[in-house]
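Asks: how would this look folded up:
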Amino acid sequence: MEKMALRPIDNALPITPERLKKHVKVVSAPIQKQSEFGVNDENKAPLPPSSTIDYVSSEDLKPVSDPVSMIQGLIQGLDSKDWTEVCESLNNARRFALYHSSLLLPLLEKVMLVVVKAMKNPRSALCKTAIMASSDIFNAFGDQLLDSTDAFDNLLLQLLLKASQDKKFVCEEADRALNVIVNSMTPLPLLNKLKPYVSHANPRVRAKAAIYISNFVSKMGMEEMSEFGLISLVQMAAELLNDRLPEAREAARRTVISIYEAYTTGSEEHKQPEEWHNFCQSSLPPIFAQSMVKITASFQ
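Replies: Predicted coordinates:
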């Protein structure tokens, strides 16, 4: 049994330098190809070794020379499999938004769907171009975008997600787009759109939503706050005061101050400190009411 189990070492195939060289060549070829082109499947066309995208500011975009003819091919370009062509088409969509918005309006929902899809793309250049397109669309159409409910909701969520990520140049562009929303759309409907995101599972998304809600509330008077629901607004701010991230907590404090200033300028009765205390105590659990009063104490 022992003799059968042990094989003479001389029976092993010799490992010659030539044999080793052939073995290494077989293994290294696909590795080199993957590293150079970023693809694993030899049947797939390799990506270009270098593709550069110019980020054109809105001020540098020019009108389309023949907009009626060009609008026909816009959607086809946006649906291209070539990501560089999609970037070019997104810049054309921006030109239409800025200079020929009436021609773009019938295609707006389709364009917004493509913008959302491009934002989800792992290519940062395509993602940033899509975010820049969203800014120009917000500036051009404002509250009209609210008619495209699903498309706008998806776009808003993607901007909050992109503004919350670690890629700085994408994050900064998404922040700029969200600021355009604040400046180009009516506060009340946008506040209703943002409200669900203060309960989002991602703490960074909650913080971003809290920041932009604070910006909206700072522009609202007592009448608009009451229309939204003053108690609902106070409760939302109170919950964010205990959020994990300091950005969310600071935004909540600013929201509380804006509510307090609007509340106390509404009438002579509301200017009395005890009236604000009573309102907080009747609208919130005691520990939250105490936090609200403490924040506004220096303004009384």
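
Asks: Every contact and neighbour count from this point should use C-alpha atoms.
Replies: Noted.

Asks: State which helix of the chain is the longest.
Replies: helix 17-37 (DSSP state H).

Asks: And that helix, how far out from the chain middle?
Replies: Between the mean C-alpha location of helix 17-37 and the chain-wide mean there is a distance of 42 Å, by C-alpha atoms, centre = their mean, to the nearest Å.

Asks: Next SSE downstream of it?
Replies: helix 67-70 (DSSP states H and E).

Asks: Quick one: list the elements packing against that next one.
Replies: Using 3 or more C-alpha pairs under 8 Å, 6 or more residues apart in numbering; DSSP states H and E, no helix or strand is in contact with helix 67-70.

Asks: related to what we said a few turns ago, show me the contact partners of the longest helix of the chain.
Replies: 39-40, 46-49 (C-alpha atoms under 8 Å, 6 or more residues apart in numbering).

Asks: mind giving me JSON lines with the residues you listed and columns for distance to Val234 and neighbour count?
Replies: Putting these into JSON lines (distance: C-alpha to C-alpha, whole Å; neighbours: other C-alpha atoms under 10 Å) gives the following:
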{"residue": "Val39", "distance to Val234": "52", "neighbour count": "16"}
{"residue": "Asn40", "distance to Val234": "54", "neighbour count": "13"}
{"residue": "Pro46", "distance to Val234": "55", "neighbour count": "15"}
{"residue": "Leu47", "distance to Val234": "52", "neighbour count": "11"}
{"residue": "Pro48", "distance to Val234": "54", "neighbour count": "9"}
{"residue": "Pro49", "distance to Val234": "54", "neighbour count": "8"}
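
Asks: and for comparison, fold this next one:
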Amino acid sequence: MALRPIDNALPTTPERPKKQAKVSVPIQKKASEIGVTDENKAPLPPSADASVDYIPSENLKPIQDPESNIQSLVEGLDSKDWVKLCESLNDARRFSLYHSALLLPILEKVMLVLVKAMKNPRSALCKTSIMAASDIFNAFGEKLLNSTDSGAFDQLLLQLLLKASQDKKFVCEEADKSLNAMVKSIAPLPLLQKLRGYVNHSNLRVRAKAAVFISNSVSKMGREEIKEFGMVTLLQMAVDLLNDRLPEAREAARSIVLSVFEGFKEDEENEEEAWQSFCQANLPLIHAQSMVKVVFPSKV
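Replies: Okay, the predicted model is just below:
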């Protein structure tokens, strides 16, 4: 009886058909959808920003025929193309430095564009807008408070404090420069009215940054200005900051107290007793003791 040929391979059970693997395809968003809503988004790759130059203020040149180009600046600030917007922001810097009278009528619009650009996840656009803010502070100073809606300035100040408080070093450093330009160009009294609310901000880094620039402003004030703003008001601002979690905030608070004392002691002969009496008369005892300890650390 003839045998059937046997395959060399061992018999196997038939395999179940495999399911097709799912492939997730990232959705590309339009540039206009990326930009301004969430400043906590991860930044875009650095290569995307490579075409933008960060031009120092001293290297910016005047605009040729600025009267004819102011309208094109307005149009450029509305651009959805982020590279074009960076170019327009640099033009706004040139207008602020060399043709500020032409920029003044649209200054509020420019400030709101800066706020929007600072929220953008593109590092190049964010940094360019901060640099523009510095030039605008230097060019306009207190006109920013007098010639624009206060809300525009408040939004700009908040964004600068937020950017100065983040971990991205080159953005943080640029925001610090811009805030320093603000302190140098705007008188302390109106600026303190804007900054004082941020010493109670929920973000401890924003509190610390606000404390630093309040301290810088107070250090510029003479005795009469300190009295006009209110010695007690300044001490009350410093009270909570003295116990803040960040050393930067605590050091700024001590500086504020010492500045207030410098203005106070010019009217007093027995400085130590007068300071202690003043603090106890205007602050809760525990806070008064803190104020005395800052000025006379060996006496409490």
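
Asks: TM between them?
Replies: Scored by TM-score structural alignment, normalised by the length of structure 1, the superposition of the two chains gives a TM-score of 0.85; 272 aligned residues with a C-alpha RMSD of 2.4 Å.

Asks: Present the contacts of helix 17-37 of structure 1 as TSV; the columns should include distance to Leu113 of structure 1.
Replies: Below are the contacts of helix 17-37 of structure 1 laid out as TSV (distance: C-alpha to C-alpha, whole Å):
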residue	distance to Leu113 of structure 1
Val39	28
Asn40	30
Pro46	28
Leu47	25
Pro48	27
Pro49	29
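
Asks: Arg207 of structure 2 and Leu156 of structure 2, how far apart?
Replies: Counting by C-alpha to C-alpha, to the nearest Å, the gap from Arg207 of structure 2 to Leu156 of structure 2 is 16 Å.

Asks: Please disregard the earlier target; I meant Gly230 of structure 2.
Replies: 26 Å.

Asks: the more surrounded of these two?
Replies: Leu156 (21 against 13; other C-alpha atoms under 10 Å).

Asks: Spell out which helix or strand contains the closest residue in space to that one that isn't next to it in sequence, please.
Replies: With sequence-adjacent residues excluded and distances taken as C-alpha to C-alpha, 6 or more residues apart in numbering, Leu156 of structure 2 is closest to Val115, at 5.5 Å. Using DSSP H and E, the element containing Val115 of structure 2 is helix 107-118.

Asks: now do Cys87 of structure 1
Replies: Using DSSP H and E, Cys87 of structure 1 falls in helix 83-99.

Asks: Give me the contacts around that helix.
Replies: So helix 83-99 of structure 1 is contacted by 51, 53, 56, 58, 61-64, 67, 74, 77-80, 103-104, 111, 115, 126, 129-130, 133, 136-137, 140-141 (C-alpha under 8 Å, 6+ apart).

Asks: Val56 of structure 1 maps to what in structure 2?
Replies: Counting by TM-score structural alignment, Val56 of structure 1 lines up with Ile55 in structure 2.

Asks: Setting aside sequence neighbours, what's the nearest residue to the residue most central in space within structure 1?
Replies: By C-alpha atoms, centre = their mean, the mean C-alpha position of structure 1 lies nearest to Leu159, the distance being 1.6 Å. Leaving aside its sequence neighbours, Leu159 of structure 1 sits nearest to Ala174 (C-alpha to C-alpha, 6+ apart; 5.5 Å).

Asks: Where does the helix or strand harbouring the one you found end up in structure 2?
Replies: If you go by DSSP H and E, Ala174 of structure 1 is part of helix 168-184. Here helix 168-184 of structure 1 aligns to structure 2 at residues 169-185, judged by TM-score structural alignment.

Asks: mean distance, the matching stretch to its aligned residues in structure 1?
Replies: Compared with structure 1 after fitting, stretch 169-185 of structure 2 deviates on average by 0.3 Å (mean C-alpha distance after the TM-score superposition for structure 1).

Asks: ok, the contacts of helix 17-37 of structure 1 vs Asn11 of structure 1, which is closest?
Replies: Of all the contacts of helix 17-37 of structure 1, Asn11 of structure 1 sits closest to Asn40, with 37.7 Å by C-alpha to C-alpha.

Asks: Find the nearest non-adjacent residue to the closest one, please.
Replies: Gln34 is the one closest to Asn40 of structure 1 (C-alpha to C-alpha, 6+ apart), at 5.6 Å.

Asks: returning to what we had before: distance of the residue nearest to Leu159 of structure 1 from Lys208 of structure 1?
Replies: 11 Å.

Asks: what do you get for Lys117 of structure 1?
Replies: Taking C-alpha to C-alpha, one finds Lys117 of structure 1 at 21 Å from Lys208 of structure 1.

Asks: Please say which of these two ends up with more neighbours.
Replies: It is Lys208, of Lys117 of structure 1 and Lys208, that has more neighbours when counted by other C-alpha under 10 Å, with 24 against 16.

Asks: Tell me the residue in structure 2 aligned with the more buried one.
Replies: For Lys208 of structure 1, the residue aligned by TM-score structural alignment is Lys209.

Asks: close enough to count as contact, that match and Gln159?
Replies: No. Contact criterion C-alpha atoms under 8 Å: Lys209 of structure 2 and Gln159 do not qualify, at 11.9 Å.

Asks: still on that earlier bit, can you pull the buried residues of the helix holding Ala174 of structure 1?
Replies: 170-178, 180-182, 184 (16 or more other C-alpha atoms under 10 Å).

Asks: okay, the residues you listed in TSV with distance to Phe299 of structure 1 next?
Replies: Shown next, in TSV, are the buried residues of helix 168-184 of structure 1 (distance: C-alpha to C-alpha, whole Å):
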residue	distance to Phe299 of structure 1
Val170	38
Cys171	35
Glu172	33
Glu173	35
Ala174	34
Asp175	30
Arg176	31
Ala177	33
Leu178	30
Val180	30
Ile181	30
Val182	26
Ser184	30
